[in-house]
Structure formats: C-alpha cells, structure tokens
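**Q** Using only what follows, build the 3D model:
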Amino acid sequence: MPVISRFYGIIIRMYFLQSEHNPPHIHAIYGEDVAALEIQTGNIIEGYLPPKAKALVQEWMSIHRDELLNIWETQNFKSLEPLE
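**A** This next block holds a predicted model:
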C-alpha cells in the first residue's frame, strides 16, 4: 500500500485495488490507530482515529480531494504535500 503523505506522525496510504475497495478512500495510520476515510466526505468508514488526528487528516483531505480522487481513478501513484 503506497504512502501518499506523512505529517504530524500520521501516515496516509491508499490501496489500488478499486474493485475490492469502494467507496474511494484513504487509510490513515496514527500510532496504533488506523482508519479508512471516504475521500468525498472525509467520514471514517472503518476504524478509529483520535479526534485531533482525525481533524488533521480531514483538513489535509479537503486540500487534496481532487488529487486523491484522481489517484484513485487512474491508479497513478504520486506523493502529496503534507499538512503544514
């Protein structure tokens, strides 16, 4: 699962087997906590993140939403800028 970005101890990854992993989403890992977040809404669809980490991931996703959807649709991996 390629790493898309890293910031504030959070690792963002994406699987590239779309047919088995809908709706479009990313995986965020923060320490022992792991969650899948839907790209369109930013909602957690599986797992758990502490509230502060969840808010940071959702902010990052709002900045990169179009790029994330493009990566999901084309399966062309690229790294995205971290949240600063």
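
**Q** only C-alpha atoms for contact and neighbour calcs from this point on.
**A** Noted.

**Q** Residue 48 versus the nearest residue to residue 14 once chain neighbours are set aside, what's the distance?
**A** Ranked by CA to CA, 6 or more residues apart in numbering and with sequence neighbours excluded, the top spatial neighbour of residue 14 is residue 26, at 5.0 Å. Residue 26 sits 13 Å away from residue 48, going by CA to CA, to the nearest Å.

**Q** one more, for comparison:
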Amino acid sequence: MPEISSFYGIRVTMYYRDHQPPHFHAEYGDDEIVIVISNLTTYAGSLPRTAHRLVLQWAAKHQEELATLWSLAQAQQPLGKIAPLS
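**A** A predicted model of the protein is given here:
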C-alpha cells in the first residue's frame, strides 16, 4: 500500500483499486482510521483524538489532491506524495 504522506508519526496510505467510496487510510501506532475523501467522515476505525484532528486538518488542506490520487490508484498509476502537515 503506497504511503502518500507522513507527519507527526502518522502514516497516510492509499490502496490500488480499493473499494468505494473514495478514501484513504491513516495509521498512528497500532490504530488505523479510514476517511472518506468527499466529506472527510470516518468510514472505519479510530485514532487518538489529537492524531484524528491532525489527519482531518491535513486532509482538508489536500482534499483535491487526495481525490486525484484516488483516481490514479483506481487506474493503477503511480501515486505521488502529498506534502505533510507542518
């Protein structure tokens, strides 16, 4: 699963040809969450409160890029990186 960003110990990934709805995965320690790109809601899993807030803050800044990467992943094209939260 390609890593598309990493910040503050959070690893953000996206699977090739993953199921709908368009989403990304974020891992922090042993916890994982799946976030829907279109509305930034939780599809599955959970993260500690601070990590969850950071992921949503990052995703809000990069929502268009996430949608583009989802399209690339569905077409099995190389995924670039998205800038980390700074």
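
**Q** one step back: and the equivalent of the residue nearest to residue 14 of the first structure over in the second structure, what is it in contact with?
**A** Counting by TM-score structural alignment, residue 26 of the first structure corresponds to residue 24 in the second structure. By CA atoms under 8 Å, 6 or more residues apart in numbering, the contact set of residue 24 of the second structure is 12, 13, 14, 15, 34, 35, 36, 37, 66.

**Q** Recalculate using a threshold of 10 Å.
**A** Contacts for residue 24 of the second structure were tallied using CA atoms under 10 Å, 6 or more residues apart in numbering; they are 4, 12-15, 18, 33-37, 40, 43, 59, 66-67, 69-70.

**Q** Equivalent analysis for residue 44 of the first structure, please.
**A** Residue 44 of the first structure neighbours (CA under 10 Å, 6+ apart): 25, 26, 27, 28, 35, 36, 37, 38, 54, 58.

**Q** Please tabulate these in CSV, including the columns secondary structure.
**A** Converted to CSV, these look like this (DSSP: H, G, I helix; E, B strand; the rest coil):
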residue, secondary structure
25, strand
26, strand
27, strand
28, strand
35, strand
36, strand
37, strand
38, strand
54, helix
58, helix
